[in-house]
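>>> After the sequence you'll find the predicted model.
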Amino acid sequence: MSNNSTTFVGLDVHKDSITVACVGAATTDPVIDVGSIGTQQYAIDRLLKRLGGHGRLELVYEAGPCGFWLQRYLASRQQACVVVASSLIPQRPGDRIKTDRRDARNLALALRAGTLTPVHIPTPAQEAFRDVVRAWQQAKRDITAARQRLKSFLLRNDIRYTGQANWSAAHRRWLAQLVLPSRAQQIVCQELIDAISERERRRDRIEAELDRLAPAWDGYPLAHALQAFRGIQKTVAYTVIAEAGDLSRFAHPRHFMAWLGLVPGEHSSGATRRQGPITRCGNRWARTLLVEAAWAYRYSPKVSAIIERRAQTIDPQIRALAWKAQLRLSTRYRRLAARGKHHNVVVTAIARELGAFIWAAARLVTHTAA
């Protein structure tokens, strides 16, 4: 490799080790297996010094459980590094051998060929807020799981609540007064009830911190504006924007839909076009909640008192867009359902279009702020 050329470096990153391979800019340059190094900063500095003699470095590694700390550290050392989505790395159909060394080599070669798709890297502040939102979501799912365990336990013992709403004040009083046949079962029941209470307190603590941090969050103006839309409350708005980051990076609403994983898969050839289920290759946190929000559009268009209260401090342009979304999506839901489409297929199509309205709202909020 020439000392004045670019060296492309593939990194296969794990918890305690990084496997390294590099290749020169010329197509005739062979791939060099550098070996495995530790994840400590001094080990990374030693690698940069070792490879720096070959000219400018461009580094790449797959997005994964190790996050973005390595990219940020390399950027602080004035090194170009991209993080790529593992699902979008080109693979040869006949390649059935996977090792860390091969992964590093393939990354280096793909980076040189320009066939990799980098992921969006949030700022440390954006990632910190996203972590709080995810913790909030996980806490709510923990509550659901704990409640289901209690309901299953009671059903197994033929104990049924005859009231109207589960987890209401009346339901909780009924739970507190339960007397089971044996002491052991009484203890189990109380432990299950206490587990629910503890998880609810944890959710409340995280939500209080989220509300404290939100006004200073750079995505707050858009998250607040999105609550003018039917089906989008704080949970959906905060999650979608915290996961997506700056929506201006999507040049077209279809790009945002693809990032959500809501576009249909396709296997076409010649004159035959076959579209299948959605790709699901995008962000699962945002996709799941957006599909849940889309169920609200199975009803006729209406601005409820709750939406009206939420929308009082929201720009009239956003409110008009939200009403336009109601008119279009409710009509589209009825038409698709009338054609005999399965309700899950229908609501997924509505979620995809709702993503386009969110993208349009982001453009309005950005324009207003400017």
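Perfect, I can see it now. Because the structure is a prediction, the values reported are computed rather than measured.
>>> make it CA atoms for all contacts and neighbour counts henceforth
Will do.
>>> which stretches of the stretch 151-300 of the chain form helices?
169-176, 183-213, 220-225, 234-244, 253-260, 284-294 (DSSP state H, counting those that start in this stretch).
>>> which residues does the residue nearest to residue 291 when sequence neighbours are not counted contact?
Of all residues not flanking residue 291 in the chain, residue 351 sits nearest, at 5.1 Å (Cα to Cα, 6 or more residues apart in numbering). Residue 351 is in contact with 262, 290-291, 293-294, counting by Cα atoms under 8 Å, 6 or more residues apart in numbering.
>>> for residue 347, same thing?
Going by Cα under 8 Å, 6+ apart, the list of residues near residue 347 reads 291, 294-295, 333.
>>> Could you turn the buried ones of those into a ChimeraX selection?
Of the contacts of residue 347, the buried ones go into a single ChimeraX selection, burial set by 16 or more other Cα atoms under 10 Å:
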select :291,294,295,333
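>>> Distance to residue 147 for the contacts of residue 347 - can I get that in TSV?
Converted to TSV, the contacts of residue 347 look like this (distance: Cα to Cα, whole Å):
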residue	distance to residue 147
291	23
294	25
295	23
333	32
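>>> Residue 162: neighbouring residues, count only.
Using other Cα atoms under 10 Å, residue 162 has 9 neighbouring residues.
>>> Hey, what's the angle from the host helix or strand of the residue nearest to residue 291 to helix 284-294? Just curious.
Element membership for residue 351, per DSSP states H and E: helix 343-369. Interaxial angle, helix 343-369 versus helix 284-294 (axes from the mean of the first three to the mean of the last three Cα atoms, to 10 degrees): 100 degrees.
>>> Pretty sure residue 101 sits against residue 19.
Yes: with contact defined as Cα atoms under 8 Å, residue 101 counts as touching residue 19 (6.3 Å).
>>> Which one's more surrounded, the two?
A direct count of neighbours by other Cα under 10 Å for residue 101 and residue 19 places residue 19 higher, at 22 against 19.
>>> here's the one I want to compare it with:
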Amino acid sequence: MHRGRQPEKNDVADAEAIVEAAQRPTMRFVEPKTKEQQSRAIVFRTREQFVNQRTELVNALRAHLYEFGYVAPQGIGHLPRLAEIVEDESADLPDLVRDICSALLDQIEQLSSRLAALKKTIDTLSKQAATSRRLQTMPGVGPIAALAIETFAPPMEAFKCGRDFAAWLGLVPRQKSSGGKQRLGKVSKMGQRDIRRLLIIGAMAVVRWASRRRAPDGSWLARLMLKKPRMLVAIALANKMARGIWAMLTKQEDYRDPATVPA
């Protein structure tokens, strides 16, 4: 909390600021995480670190081969192509460079194995938790996203409505309104980044599926896909998913397709 006009920081000033904050009617408090939530958070943070390390190694490998005229697109999906170049004896690569690239490939393989093991751990945890199983009934929410919501999100009772939960995730436009004129900007990105990113990824998967198999004519998703860019549609769908998640967890119900819900 900002200490207002107090110029110095000390224990007394901090205690006064805490007391003042506790007395404010609009102050929002966060419940401390349980040991189980902290343990699951470590799993997610470790997985994120391994993914970043593997990406760094793949980029380094691609950059090294580029120096000798071998070009490959970005992404882990093109790693086999890089491995073929390194293993090809006819490729014009110095022995020293080939050895370095082989060492990078070994490290990438080790990280991929550890990521696969963590994925199995997350899948097991998501199957054991009733909340995670319920969340996975929603299209676009997989084991990782479901467990992330259970790990990082506060109790849904802390939010008055689904829109508050979506706003907490940063899935709402940034407001720059003034003088009675409403101006909305890009997504605020002010909330929990792990859940927000996973919901957008899941929403993008739903959008891709709908574009291939055609969403039902007249549906909300079909109308939005006709007039908006794909990424914007995915963010709007992620917002809708967040509101649906709030409803599912507060009412203790599985996902229901809007098309099958009676009016």
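Done, it's in. These figures come from a predicted structure and were not determined experimentally.
>>> Just give the TM-score of the two.
Once the chains are overlaid, their TM-score stands at 0.75 when taken by TM-score structural alignment, normalised by the length of structure 2; 248 aligned residues with a Cα RMSD of 3.5 Å.
>>> overlap in contacts of residue 101 and residue 19 of structure 1?
Residues within reach of residue 101 of structure 1 and of residue 19 at once, by Cα under 8 Å, 6+ apart, are 12, 35.
>>> Please say which position in structure 2 residue 200 of structure 1 maps to.
In structure 2, the residue paired with residue 200 of structure 1 is residue 112, using TM-score structural alignment.
>>> Neighbours of that match, how many?
Residue 112 of structure 2 has 15 neighbours, counted by other Cα under 10 Å.
>>> show me the contacts for it.
residue 54.
>>> Can you show me the strands along structure 1?
With DSSP state E as the criterion, structure 1 has strands at 7-13, 18-24, 32-37, 57-62, 80-84, 264-266, 275-278.
>>> Would you convert those into a markdown table that also reports distance to residue 181 of structure 1?
Listed next are those as a markdown table, based on distance: least, Cα to Cα, whole Å:
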| stretch | distance to residue 181 of structure 1 |
| --- | --- |
| strand 7-13 | 55 |
| strand 18-24 | 58 |
| strand 32-37 | 61 |
| strand 57-62 | 56 |
| strand 80-84 | 58 |
| strand 264-266 | 54 |
| strand 275-278 | 50 |
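>>> Out of these, which gets nearest to residue 149 of structure 1?
Closest of the strands of structure 1 to residue 149 of structure 1 is strand 275-278, at 32.0 Å (criterion: Cα to Cα).
>>> by contact count, what packs against that closest one?
In terms of contacts (3 or more Cα pairs under 8 Å, 6 or more residues apart in numbering; DSSP states H and E), strand 275-278 of structure 1 is packed against strand 264-266.
>>> Buried residues of the strand it packs on, list them for me.
residue 264.
>>> sorry, back to before: for residue 357 of structure 1, find the nearest of the helices of the stretch 151-300 of structure 1.
Using Cα to Cα, the helices of the stretch 151-300 of structure 1 put helix 253-260 closest to residue 357 of structure 1, at 8.3 Å.
>>> compared with structure 2, how much does that closest one deviate?
With mean Cα distance after the TM-score superposition for structure 1, helix 253-260 of structure 1 departs from structure 2 by a mean of 1.0 Å once superposed.
>>> How about stretch 345-358 of structure 1?
Mean for stretch 345-358 of structure 1 is 2.1 Å (mean Cα distance after the TM-score superposition for structure 1).
>>> Now that stretch: buried residues?
The neighbour-count check on stretch 345-358 of structure 1 (16+ other Cα under 10 Å) flags 346-358 as buried.
>>> which residues touch the equivalent of residue 55 of structure 2 over in structure 1?
For residue 55 of structure 2, the aligned position in structure 1 is residue 144, judged by TM-score structural alignment. Residues counted as contacts of residue 144 of structure 1 (Cα under 8 Å, 6+ apart): none.
>>> Please repeat the previous calculation with a cut-off of 10 Å.
By Cα atoms under 10 Å, 6 or more residues apart in numbering, residue 144 of structure 1 lies in contact with 138, 196, 199-200.
>>> Just the buried residues of those residues.
196, 199-200.
>>> Could you report the neighbour count for the corresponding residue of structure 2 for residue 177 of structure 1?
Aligned by TM-score structural alignment, residue 177 of structure 1 pairs with residue 88 of structure 2. By other Cα under 10 Å, the residues close to residue 88 of structure 2 number 11.
>>> Correct me if wrong: residue 69 of structure 1 contacts residue 124.
Yes: under the criterion of Cα atoms under 10 Å, residue 69 of structure 1 makes contact with residue 124 at 9.4 Å.
>>> what do we get in structure 2 for residue 209 of structure 1?
Applying TM-score structural alignment, one finds that residue 209 of structure 1 aligns to residue 121 in structure 2.
>>> Test my guess that that match contacts residue 39.
No: using Cα under 10 Å, residue 121 of structure 2 is not in contact with residue 39; the gap is 12.0 Å.
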